[in-house]
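Asker: sequence first, then the predicted structure, then my questions.
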Amino acid sequence: MSDPVRLCELRDTALSVDEVLAAVADRTAGGLCVFVGAVRDIDHEREVAALDYTAHPSAHERLRDVCEQVAARHDVVALAAVHRVGHLDVGDLAVVLAASARHRGTAFDAARDLIDTLKSTVPIWKNQAFGDGGQEWVGLP
């Protein structure tokens, strides 16, 4: 049996929804669910100017572990997850992930599990720069 984790990366370059979707496409999959997270312009009623993501050296290994755990919990055909690091402007894609499965419900469940587990356990931290000159770290332990 082939590895269901087909793409798992941290990148400092622009992310591609098409690449992630292609990674999970499979003739046996009737459901493909894609999640795209983008940098928004407002957070907690403050204007966001930009942000920077910083990853711990273990983040890639931890992301891979999360993908493998999600694959073990759901009957998926394939999973893919790519997270951006470095400087991002409003509108840039921060994370793109996808799950494919024989049926849509499983694909939805796996994609939700993947983003929720990634956000809560992978050591990637966000430093938001606000329009008023302030900044805030998010996701620190």
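Answerer: Great, that's in hand.
Asker: for the rest of this, base every contact and every neighbour count on C-alpha atoms.
Answerer: Will do.
Asker: does the most centrally placed residue in the chain count as helix, strand or coil?
Answerer: Per CA atoms, centre = their mean, the C-alpha nearest to the average position across the chain is that of V95, at 3.7 Å. Using DSSP: H, G, I helix; E, B strand; the rest coil, the structure places V95 in strand.
Asker: surely it touches G37?
Answerer: Yes - counting by CA atoms under 8 Å, V95 touches G37, with 5.0 Å between them.
Asker: one step back: list the contacts for the residue nearest to the centre of the chain?
Answerer: By CA atoms under 8 Å, 6 or more residues apart in numbering, V95 lies in contact with 15, 35-38, 81-84.
Asker: below is an additional structure, to be compared with the one above:
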Amino acid sequence: RGQYIPGLKINGMDVLACKQAVAFGKQWAAEGKGPLVYEFVTYRYGGHSMSDPGTTYRTREEIQRMRSTQDPIAGLKQKILDWEVATESELKSIDKQARENVDAEVKEAEAMPAPDATPKILFEDIYVRGSEPEYLRGRIPEENFYYEKN
């Protein structure tokens, strides 16, 4: 029962339902009402791992049906079109621009040198500057990684 913490069950395949649930939770917490438990109900298109293709306990037809009827991106796109927020050509233009941006970033990243193979890099750029804890614990109690102050 989660120690009687209130919760929400959300259609995790609906982008707008997820957005609304998170907005509700933000307001809930800001009002000092305590924690909320979220249960996002989703559908996993792939198997659990590389050794599990996911086809032993469901059919390819089921997976394809879910993709065609419950896909979050396609569902949001259809709502945008139905509500006349944007046209098909505007959405294609946005998609094209996004792909160009991603391609440019990938090209830049691939041109960068590989990072040093040291544990220190595992803890870089994961906090907003100035909000880092003094150190992070490692795998064992004696292993601590201290942040360098820049």
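Answerer: Arrived safely, thanks for sending. The structure displayed is predicted, hence computed values, not measured ones.
Asker: and the TM-score between these chains?
Answerer: The TM-score (TM-score structural alignment, normalised by the length of the first structure) is 0.25; 53 aligned residues with a CA RMSD of 4.7 Å.
Asker: which parts of the first structure are helices?
Answerer: 17-24, 59-73, 104-121 (DSSP state H).
Asker: so how do I select the buried members of the contacts of V95 of the first structure in ChimeraX?
Answerer: Those of the contacts of V95 of the first structure that count as buried under 16 or more other CA atoms under 10 Å are selected in ChimeraX with:
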select :15,35,81,82,83,84
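Asker: so can I have TSV of the contacts of V95 of the first structure showing distance to D65 of the first structure?
Answerer: Formatted as TSV, the contacts of V95 of the first structure follow (distance: CA to CA, whole Å):
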residue	distance to D65 of the first structure
L15	21
F35	19
V36	20
G37	20
A38	23
A81	12
V82	14
H83	14
R84	18
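Asker: out of the contacts of V95 of the first structure, who's nearest R46 of the first structure?
Answerer: For the contacts of V95 of the first structure, the closest approach to R46 of the first structure (CA to CA) belongs to A38, at 16.4 Å.
Asker: please name the nearest non-neighbouring residue to that closest one.
Answerer: Nearest residue to A38 of the first structure in three dimensions, chain neighbours excluded: L93, at 4.3 Å (CA to CA, 6 or more residues apart in numbering).
Asker: from V17 of the first structure, how far off is that neighbour?
Answerer: 9 Å (CA to CA, to the nearest Å).
Asker: who touches both of the two?
Answerer: Common neighbours of L93 of the first structure and V17 (CA under 8 Å, 6+ apart) are V36.
Asker: these two - which one has more neighbours?
Answerer: Ranked by neighbour count (other CA atoms under 10 Å), L93 of the first structure and V17 place L93 first, with 20 against 17.
Asker: with V36 of the first structure as the reference, measure out to the more buried one.
Answerer: 7 Å.
Asker: kindly report the same for A72 of the first structure.
Answerer: 22 Å.
Asker: and for E136 of the first structure?
Answerer: 23 Å.
Asker: same check, this time on V5 of the first structure
Answerer: 18 Å.
Asker: could you verify that F145 of the second structure is part of a strand?
Answerer: Yes - per three-state DSSP, F145 of the second structure lies within a strand segment.
Asker: how about the helices in the second structure?
Answerer: 15-30, 60-70, 72-82, 88-111.
Asker: make CSV out of those and add mean neighbour count and distance to V37 of the second structure.
Answerer: Listed next are those as CSV, based on neighbours: other CA atoms under 10 Å; distance: least, CA to CA, whole Å:
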stretch, mean neighbour count, distance to V37 of the second structure
helix 15-30, 14, 9
helix 60-70, 13, 24
helix 72-82, 15, 22
helix 88-111, 12, 33
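Asker: output these as TSV; include the columns distance to V41 of the second structure.
Answerer: As requested, the helices of the second structure are exported to TSV (distance: least, CA to CA, whole Å):
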stretch	distance to V41 of the second structure
helix 15-30	10
helix 60-70	12
helix 72-82	12
helix 88-111	27
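Asker: sorry, back to before: which non-adjacent residue is nearest the residue nearest to the centre of the first structure?
Answerer: That would be H83: by CA to CA, 6+ apart, it lies 4.4 Å from V95 of the first structure.
Asker: contact partners for that neighbour?
Answerer: 9-11, 15, 94-96.
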